[in-house]
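K.L.:
here are the coordinates; sequence isn't available:
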């Protein structure tokens, strides 16, 4: 269309440009565009996308109603968006002279609207992709251009935040000397990283890969940027199957294909670009024979063409142009229009359009949401492309996932297809400097190497790690201990002398057996209570001693089972009181022997000072002293259940804490004092005459008693766990059996098996002795 060269152009998009949308100052009379190089059908399709979008906008009543816009080509790959057709230098406004254009003002600056996400978003997406597949050891290569350098810098920063280590980062540009290309290729070959992130232009990628495959190359998983991952020329890359990377999402623009194909030779002649397209596509000349080319005869069928212009199966960049054009229209609408109509004479500045563009939020006819953030970037949305080799050996670009930065953190990436990896494998390849440390170990960084290179150190005793690649091991709580794998804390086993323990059963049998024997002896003594041997040895103290021995046997049972408050208090006090009662009886019998001997001397009446009442009083007094000691112990600091966590690291010893150590040792000391006193007196009376003398048996019993309890102390201190209680029970039973058999066994033997010796004459030593 005829346009005044003085008009200032409003540019919607250069499809190959990246970066924030910005403003370029142009003179009122821009210079003519330079001669174009070879025709780019893809760029031409993008240019016609703007024409198609403007055509739609002009036919809408809800967007810029009453205002007609048009477009033309400014230079190769650049599309200009006009809202005027003539310019009045004097009035500084535009008017409608032909009825085609209805806007009386124009934007006097050029606007570059970016509807492709910033490469910072792509870099973050690539880092999350690498992290998703567990690759922590990668290589990186980039084009030595602004695209490659800035994009890779953003990726390396994002990768570091994701805990990814980069073994090497190399740059290359296709015009560099071959020596540099070989050096970069050798770095990649010698590396141990099996994943390569390539932020390259398609041409650089093709050159580099051709150099890499010139020599044997280990399986290398390629991760591509959108600069090459969907470029058709890169399909010549031999051995690139399995590559994955992000690209601009595919789109469908309803009616766009018909618009592109609705082109006749006459229409093509109206535009230099379309003329060039027609002549290049059909190898003919629209304006007549030129340079040996035949003249187009009108039989050319544009629908039969197969090139990027007619290929609308993947309208990726074209959809961005489509959205950019609509974005400008919505911005202008927001500046000059209200709810009902637009002010055709409104004056506005480019900065108003800029400010309005920040606030646009709409949905295009093909269902895409358009809005911009504070930096002028749209929502980052990509398709994850996988290069898969088909049956014929050709590479296909297969969409296997999406990335959407508007989703919640950690959910941006979603996979919905089967990925074929390098070498045709379906299993995700590995690329790590060190294998993951399993639970039960921790990572220790290798000196002088990146954090992704580490050794796996087993957790120390009592510590666990319950996840893979733990940096530190955690100590278990005091009452817990690690399992064998050291990946979980389990409750420590609680150890005490339980009733079902074999040792407990044995000790219980001996305890009950001792009590039964003591009761049986008491029954025998009671039956023979009138016999000389029972009467001669102070039957009252004998029965009291048998009763106390029975209690001694039974009190050992209180030490078996899980300690509780009552059992802890009972076991120690019962033990202390019953043993004092027992020793008091023995001590009384010893004193009786001494007194009885003295009473046989002429003129002696000592027995009247230690008759039965005095004997009972002495036993009661000795016992009450122990009762008082135990009462004070229980009142001040009684023994209570206690979980011993220090003796053993891997288990808990449930025991009775002594409470007051003074109370415990006072109880034992008092028993020891009585036993020592009894031993001394019995030892002094051991050689007294008469057969009724029990002193030698009492001496022997006290010797056993003292020996048992002297050896008990070191055994008690050194015994582990539940055996500590077992040693205490053994000492009680051993000393009880020692007293019992030393004092009562000889008497029972005479009563049951030597009744002829159970006579007063024999006891007085007057019976004739039998010759042996």
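P.N.:
Here it is on my side, so go on. The shown structure was predicted, so the numbers you read here are calculated from the model rather than taken from an experiment.
K.L.:
For the rest of this, base every contact and every neighbour count on C-alpha atoms.
P.N.:
OK.
K.L.:
Tell me which residue is most central in the chain.
P.N.:
In the chain, the residue lying closest to the centroid (C-alpha atoms, centre = their mean) is residue 467, at 4.8 Å.
K.L.:
separation between that one and residue 474?
P.N.:
Remark: distance between residue 467 and residue 474 (C-alpha to C-alpha, to the nearest Å) = 11 Å.
K.L.:
same deal with residue 348?
P.N.:
Separation of residue 348 from residue 474 (C-alpha to C-alpha): 66 Å.
K.L.:
and these two? which has more neighbours close in?
P.N.:
It is residue 474, of residue 348 and residue 474, that has more neighbours when counted by other C-alpha atoms under 10 Å, with 18 against 15.
K.L.:
contacting residues around the more buried one?
P.N.:
Contact analysis of residue 474 by C-alpha atoms under 8 Å, 6 or more residues apart in numbering lists 463-465.
K.L.:
just those residues now: which is nearest residue 339?
P.N.:
residue 465 (64.0 Å; C-alpha to C-alpha).
K.L.:
I'd guessed that closest one sits against residue 440; true?
P.N.:
Yes: between residue 465 and residue 440 a contact is recorded at 4.8 Å, counting by C-alpha atoms under 8 Å.
K.L.:
shared neighbours of these two, anything?
P.N.:
459, 473, 486-487.
K.L.:
which outside residues touch stretch 384-394?
P.N.:
By C-alpha under 8 Å, 6+ apart, the list of residues contacting stretch 384-394 reads 229-230, 235, 240-247, 395-403, 419-420.
K.L.:
And that stretch, what's buried?
P.N.:
By 16 or more other C-alpha atoms under 10 Å, the buried positions in stretch 384-394 come out as 384-389.
K.L.:
what do you get for stretch 208-218?
P.N.:
Buried residues in stretch 208-218, counted by 16+ other C-alpha under 10 Å: 208-209, 211-213.
K.L.:
At which residues are the strands of the stretch 451-600 of the chain located?
P.N.:
Remark: strands assigned in the stretch 451-600 of the chain by DSSP state E, counting those that start in this stretch are 454-458, 463-464, 474-475, 480-482, 489-491, 494-495.
K.L.:
Take those and lay them out in CSV including distance to residue 734.
P.N.:
Formatted as CSV, the strands of the stretch 451-600 of the chain follow (distance: least, C-alpha to C-alpha, whole Å):
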stretch, distance to residue 734
strand 454-458, 48
strand 463-464, 44
strand 474-475, 44
strand 480-482, 38
strand 489-491, 37
strand 494-495, 24
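K.L.:
hold the first one in mind and look at this next one:
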């Protein structure tokens, strides 16, 4: 009937079903009721409204557990009450919408379905409590009714009007009974103003004042439209041929023009007008009915819905005015197919079920949900991580191998210990530099090797602390060059041992190469080649500090990115090449006839060195963060300590504890 094309002369003086359904949806949304059932009559209006309701509920994120329809068998009787009764009693929803007209709603109240415990009823028509003592005490019932207003002088009219003046009609008598809730005298002679029935006024216009107000507005709307039409300038009225301007000759289609443009204020100061669909711009009250201890009925206006109000003001509800059953602990019940998913969880719809039926699963690693009933979790930024409850993102812990932590402190003490130990050995060699055992194998190379080992130990300190741009560059470059000096010195010592043995043979031309110049040139050339590799590394892709946010859960690792991985392994490979050559030469010379054959000790030192670095590579690749740095420091310390211990400790043992063996005679003894 709201289709103005099909029904251009129809004007509705009660709110349309569209607005009623929209108000119910807003009520459900306010209380968070997402799982509801609908019971409706089988007439056309109710079926159309149910479809509108279904669409509105689903669009707002709710779901409908069941839709049951009363099938009328005869008069006001239903033929499928038992089926509906079973559905309601076995349903999991706590909210049921009853969409029926007043007569059917009144009838439903007297059926067993109304006794279902723990159910909230939302009805679309008010009922009359004719005898409260016989009614079920239903606290949790919310009724949408047309807005009630106290029409001025209405009670005075009811009190003074003479019903006998009206035509004798059963509908009029029923109207009087309905109006006064059956409190008027049976005879209905003049009015209900006698002393014994004076209390009826309290009942009059209580339940059905919305209807009275609708009639009031409808009559005055028509009156204003007629008034506007009659008093308007004749120039604004289009007359057909042969028409006169007599009031009696006004045609209905002319009145339609004035009704369509009607706009006035009634005596209550309310704006009265028809919208574009011909509906009167009025709203609904939301009534909560309750029985007081004295047996009387209390009808509290708990809220209202006005679709024509400004945005944000159309729907209001006063939860304190709603009386709930004791089973709900005097609080609004929750109605959902599943419990709400708390923050930290997300919804996972059950297969083959409604979207309102879901399981709550924790957010995945790196994700949070900070609201209830979230469909998806939010991924934290790269520099943040979920807290323990996964309901908020917190900054990740920044970590690196620092001097303050136990691992850093331990490594620092070990580095200092080896550095001081090397310095002591260097001091011993300088103090006993003229003894045969120090002079036996090029003491200058021994000094270079000891100093380079001291620097190897010290360069480990660069690996501890917060990585910066300069420290990342110095770490690998200084390590690579100093270690190449150490290994070059070992290689030079090894070659010197071999050449010294062969040079003692008569006529051997190697004698002229036995000077320190040759050994120093070996150290210098091998070290310069490593320096060249490092320079190429710096020019192509130098190491740089890097924030590793994905390596460890909830941690930001500040580490040095090697830049060019190829260059990094070229530097390590070159060190491996030097150590391998030294090991092979020393191994071949291990059995040279000499009381103190240094090649044996170099062989052992290179064996330790190669073992450390061969095991270092897989260990280095399998560790992360600061432990990767600790592995590299350990490899540097272990390999350096291997060189120091295998090459120099036996000499220190003889120098300090067996000085009698520190003689030329003993060293040349075969």
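P.N.:
Nice, thanks for sending it over. Computed from a prediction, not measured in an experiment: that's the story for all the values here.
K.L.:
Superposed, how do the two chains score by TM?
P.N.:
The TM-score (TM-score structural alignment, normalised by the length of structure 2) is 0.85; 648 aligned residues with a C-alpha RMSD of 3.8 Å.
K.L.:
on that earlier part again, reformat the shared contacts of residue 465 and residue 440 of structure 1 as TSV; add neighbour count and distance to residue 369 of structure 1.
P.N.:
As requested, these are exported to TSV (neighbours: other C-alpha atoms under 10 Å; distance: C-alpha to C-alpha, whole Å):
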residue	neighbour count	distance to residue 369 of structure 1
459	22	52
473	23	48
486	23	52
487	21	48
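K.L.:
Would you map the strands across the stretch 301-450 of structure 1?
P.N.:
With DSSP E, counting those that start in this stretch as the criterion, the stretch 301-450 of structure 1 has strands spanning 361-363, 369-371, 381-389, 395-404, 413-415, 441-445.
K.L.:
now for the last one, which elements pack on it?
P.N.:
Using 3 or more C-alpha pairs under 8 Å, 6 or more residues apart in numbering; DSSP states H and E as the contact test, the elements touching strand 441-445 of structure 1 are strand 454-458.
K.L.:
of the strands of the stretch 301-450 of structure 1, which approaches residue 565 of structure 1 most closely?
P.N.:
Short answer: strand 441-445, nearest of the strands of the stretch 301-450 of structure 1 by C-alpha to C-alpha, at 41.8 Å.
K.L.:
buried sites along the closest one?
P.N.:
Across strand 441-445 of structure 1, burial judged by 16+ other C-alpha under 10 Å covers 441-444.
K.L.:
Which of those residues sits closest to residue 515 of structure 1?
P.N.:
Among the buried residues of strand 441-445 of structure 1, and counting by C-alpha to C-alpha, the member closest to residue 515 of structure 1 is residue 441, at 56.5 Å.
K.L.:
List the single closest residue to that closest one in space, sequence neighbours excluded.
P.N.:
Leaving out its chain neighbours, the residue that sits closest to residue 441 of structure 1 by C-alpha to C-alpha, 6 or more residues apart in numbering is residue 458, at 4.2 Å.
K.L.:
doesn't residue 443 make contact with that neighbour?
P.N.:
No: at 9.0 Å, residue 458 of structure 1 and residue 443 do not qualify as touching, with contact defined as C-alpha under 8 Å.
K.L.:
Please identify every residue contacting each of those two.
P.N.:
Between them, residue 458 of structure 1 and residue 443 share no contacting residue, judged by C-alpha under 8 Å, 6+ apart.
K.L.:
What is the equivalent residue in structure 2 for residue 431 of structure 1?
P.N.:
Alignment note (TM-score structural alignment): residue 431 of structure 1 maps to residue 335 of structure 2.
K.L.:
What about its match, how many residues nearby?
P.N.:
Counted by other C-alpha under 10 Å, the residues lying close to residue 335 of structure 2 total 21.
K.L.:
wait, what's in contact with it?
P.N.:
Going by C-alpha under 8 Å, 6+ apart, residue 335 of structure 2 touches 32-36, 93-95.
K.L.:
Equivalent analysis for residue 408 of structure 1, please.
P.N.:
Applying C-alpha under 8 Å, 6+ apart, no residues contact residue 408 of structure 1.
K.L.:
Against residue 379 of structure 1, how distant is it?
P.N.:
According to C-alpha to C-alpha, residue 408 of structure 1 stands 13 Å off from residue 379 of structure 1.
K.L.:
again with residue 560 of structure 1
P.N.:
According to C-alpha to C-alpha, residue 560 of structure 1 and residue 379 of structure 1 sit 74 Å apart.
K.L.:
Which one of those two is surrounded by more residues?
P.N.:
residue 560 (24 against 19).
K.L.:
Just give me the match in structure 2 for that one.
P.N.:
Aligned counterpart of residue 560 of structure 1 in structure 2: residue 464 (TM-score structural alignment).
K.L.:
and its match, what does it touch?
P.N.:
By C-alpha under 8 Å, 6+ apart, the contact list for residue 464 of structure 2 reads 401-403, 408, 629.
K.L.:
Highest neighbour count among the residues you listed?
P.N.:
Of all the contacts of residue 464 of structure 2, the highest neighbour tally under other C-alpha under 10 Å goes to residue 401, namely 24 neighbours.
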